[in-house]
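Show me the folded form of this:
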Amino acid sequence: MGFGPTGRYRVSVDAIDDNRRIPLPSTFNFRDVGGYLGHDGRAVRRGRLYRSDSLHRLGEQERDAFAAIGIRTVIDLRRPTEVERDGRVPAYPGLTYRNIHPEHEDWSATPHEKGADLARYLADRYADLAQTGTAGLAEAIGLIAGSSNAPAVVHCVAGKDRTGIVCALTLAVLGVDDADIVADYALSTEASARFSAWLATTLPHVVDVPEPFLTSPAEAMQIFLDELREGYGSVEAYLRHAGVTDEQLAALRDHLLDA
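Below is the predicted model:
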């Protein structure tokens, strides 16, 4: 069980749209990572791992709906300065909150040049994070591997880059085909459009958000996965290098794949 008065509310399958999104009004990219086929045709279990944009906007009016999802653990991948700036998920009773920041260079140090290949730019940023953020990525995936932490939700600001990497690595370990992994990543483009529209109406004084922050081209994630495997031999080998144990890799498969 999760926390709160779950007996009064349920997240209906009918309420989850074709893009796996779970309707929480103050979020734009909250969705179930389950449902894809993994090793031996076993499906990734629904209702165990979710991904989201920042949860600091959740209000009291969404407390029961969030409780109905049953989340036990929130894994916040934002920088401590981002948490300080925007706040964190409300401290609902029974909810475990972990702020884990995979170290990486701020994108402003290497801005995207207008007209340059966006997928290549994003894949390079992801490769940089995978190189410098090993400890944080290993800690996040180690938490996801713990069945007692589920259901868990992993998030960053937009829920597409840092969150996208953690979810892609997790799905790869579960044996999900690359086509499904990159398609799941690409769903964040539609979510970013909703977020951009919200910004325009709610905070009209905010300057235009740079394109890399709003777009998730499937090619970017495919390049990242291909080059990670070229460098380490496999996603599992990379995660072992990062510090994820064989026991944790096995635990991921045990509790996130259907029997």
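
Only C-alpha atoms from now on, for both contacts and neighbour counts.
OK.

Residues contacting stretch 226-238, please?
Residues external to stretch 226-238 that are found in contact with it (Cα atoms under 8 Å, 6 or more residues apart in numbering): Ala127, Leu169, Ala172, Val173, Leu225, Leu249.

check contacts around the fifth one.
For Leu225, the residues meeting the contact criterion (Cα under 8 Å, 6+ apart) are Val235.

same thing with the second one?
For Leu169, the contacting residues are Val235, taking Cα under 8 Å, 6+ apart as the criterion.

and it, what helix or strand is that in?
helix 162-173 (DSSP states H and E).

hang on, the earlier thing: how about CSV for the contacts of stretch 226-238, with distance to Tyr238 added?
What follows is the contacts of stretch 226-238, written out as CSV (distance: Cα to Cα, whole Å):
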residue, distance to Tyr238
Ala127, 12
Leu169, 9
Ala172, 11
Val173, 11
Leu225, 11
Leu249, 12
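
about what we covered before: which other helices and strands does the helix or strand that the helix holding Leu169 is followed by contact?
Sequence-wise, the next helix or strand downstream of helix 162-173 (DSSP H and E) is helix 178-186. If you count contacts as 3 or more Cα pairs under 8 Å, 6 or more residues apart in numbering; DSSP states H and E, helix 178-186 packs onto helix 162-173, helix 218-232.

structure for this one too, so we can compare:
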Amino acid sequence: MSRLPPAPTDQYVSLPDTRLVTTRALLTARENLTNTLNARAMMCLYGGAGFGKTVAATSCLRALEADEDIRRITFHARATTRAVRHELFATLELPGQPPRYATEFDHLLKTTLATHPRTLVLDEAQWLQSDQLEYVRYLWDDPHTQPAVIFVGGEGCYHALRKEPMLSSRIFIWQHFTRLTPDEVLDVIPLCHPFWADADPDDITFADSRAAHGNFRNWARLTAHTQTALHRTGRTRIDQEVLRWAFSRLSST
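As a prediction, the model looks like this:
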């Protein structure tokens, strides 16, 4: 059973015909996640916003879901330990009402995690503070529980985990996602969307240097605006005039 979101929600911008491209980072993530799950260990997948870490983690885990009970929690603000307990209660779909007392709650969660192997994906984990990170370690450390834990987050996630010696010493794999290099952009972007398939490589390099900067999320926004420009002008091929119009819609340029 998996509680991962459906594939169409992976992208922040709705772009029909967008394809997931197997980059070196994605291949590495697939191997790292498989090894982490096999070891029932913990790993940290981190990097700047828009570098593709959440899409990589979700798509790779989705391919493993037939054999795994995968549950994902996404944090959008600083959470309390009580909130983490309640998120786990809801994510694990436990029956009845959440226990009122911490000791009772902890016993329930540990008992549940001991029933069969599960994978917990903690997305935007940079929002977790010391007490909550220690609580995750406390659940994982119990000799009877069997979770694999995947921390996914921004650069702040790495620093947050590294500040917790007892937790960071237990991280099985650290993987840092970075922006695409110029050579990777030329290899990857023509495969991501049909609009770029027959684009001049110089125009793709121009778009990357002026607006996208090796960032998948920037490329998605730029593609959406470029699509609009092509429709409005009736053109069928991307050129630098079309790209400059698209750049004008992006605040980063």
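
Post the TM-score for the overlay when you can.
Superposed pair, TM-score by TM-score structural alignment, normalised by the length of the second structure: 0.33. Supporting alignment: 135 aligned residues with a Cα RMSD of 5.6 Å.

how many degrees apart are the helix holding Leu169 of the first structure and helix 218-232 in direction?
60 degrees (axes from the mean of the first three to the mean of the last three Cα atoms, to 10 degrees).

start to end distance for stretch 221-240 of the first structure?
20 Å (Cα to Cα, to the nearest Å).

And it, what's buried?
221-225, 227-228, 234-240 (16 or more other Cα atoms under 10 Å).

swap in stretch 27-38 of the second structure?
Ala29, Arg30, Asn32, Leu33, Thr36, Leu37.

Which residue ranges of the stretch 51-200 of the first structure form helices?
63-69, 80-86, 118-132, 134-145, 162-173, 178-186, 188-202 (DSSP state H, counting those that start in this stretch).

no, scratch that, I was asking about the stretch 101-250 of the second structure
102-113, 130-141, 155-162, 165-168, 182-192, 201-207, 216-233, 240-247.

which parts of the fifth one are buried?
This means helix 182-192 of the second structure. Buried residues in helix 182-192 of the second structure, counted by 16+ other Cα under 10 Å: Val185, Leu186, Val188, Ile189, Pro190, Leu191, Cys192.

what packs against that helix?
Partner elements for helix 182-192 of the second structure (3+ Cα pairs under 8 Å, 6+ apart): helix 201-207.

Can you work out which other helices and strands pack against the helix it packs on?
In terms of contacts (3+ Cα pairs under 8 Å, 6+ apart), helix 201-207 of the second structure is packed against helix 182-192, helix 240-247.

before we move on, back to that, take the helices of the stretch 101-250 of the second structure and lay them out in CSV including distance to Thr119 of the second structure.
Formatted as CSV, the helices of the stretch 101-250 of the second structure follow (distance: least, Cα to Cα, whole Å):
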stretch, distance to Thr119 of the second structure
helix 102-113, 10
helix 130-141, 11
helix 155-162, 19
helix 165-168, 17
helix 182-192, 29
helix 201-207, 39
helix 216-233, 26
helix 240-247, 41
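
number of nearby residues for Thr81 of the first structure?
Per other Cα atoms under 10 Å, the neighbour tally for Thr81 of the first structure reads 9.

ok, back up a step: switch the helices and strands packed on helix 201-207 of the second structure over to a markdown table; also include distance to Tyr135 of the second structure.
What follows is these, written out as a markdown table (distance: least, Cα to Cα, whole Å):
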| stretch | distance to Tyr135 of the second structure |
| --- | --- |
| helix 182-192 | 39 |
| helix 240-247 | 45 |
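
secondary structure class for Leu45 of the second structure?
Following DSSP: H, G, I helix; E, B strand; the rest coil, the label given to Leu45 of the second structure is strand.

wait, isn't it in contact with Ile150?
Yes - Leu45 of the second structure is within contact range of Ile150, at 7.3 Å (criterion: Cα atoms under 8 Å).

if we can go back for a sec, and the angle for the helix holding Leu169 of the first structure with helix 188-202?
Inter-element angle recorded for helix 162-173 of the first structure and helix 188-202: 160 degrees (by the same axes, to 10 degrees).
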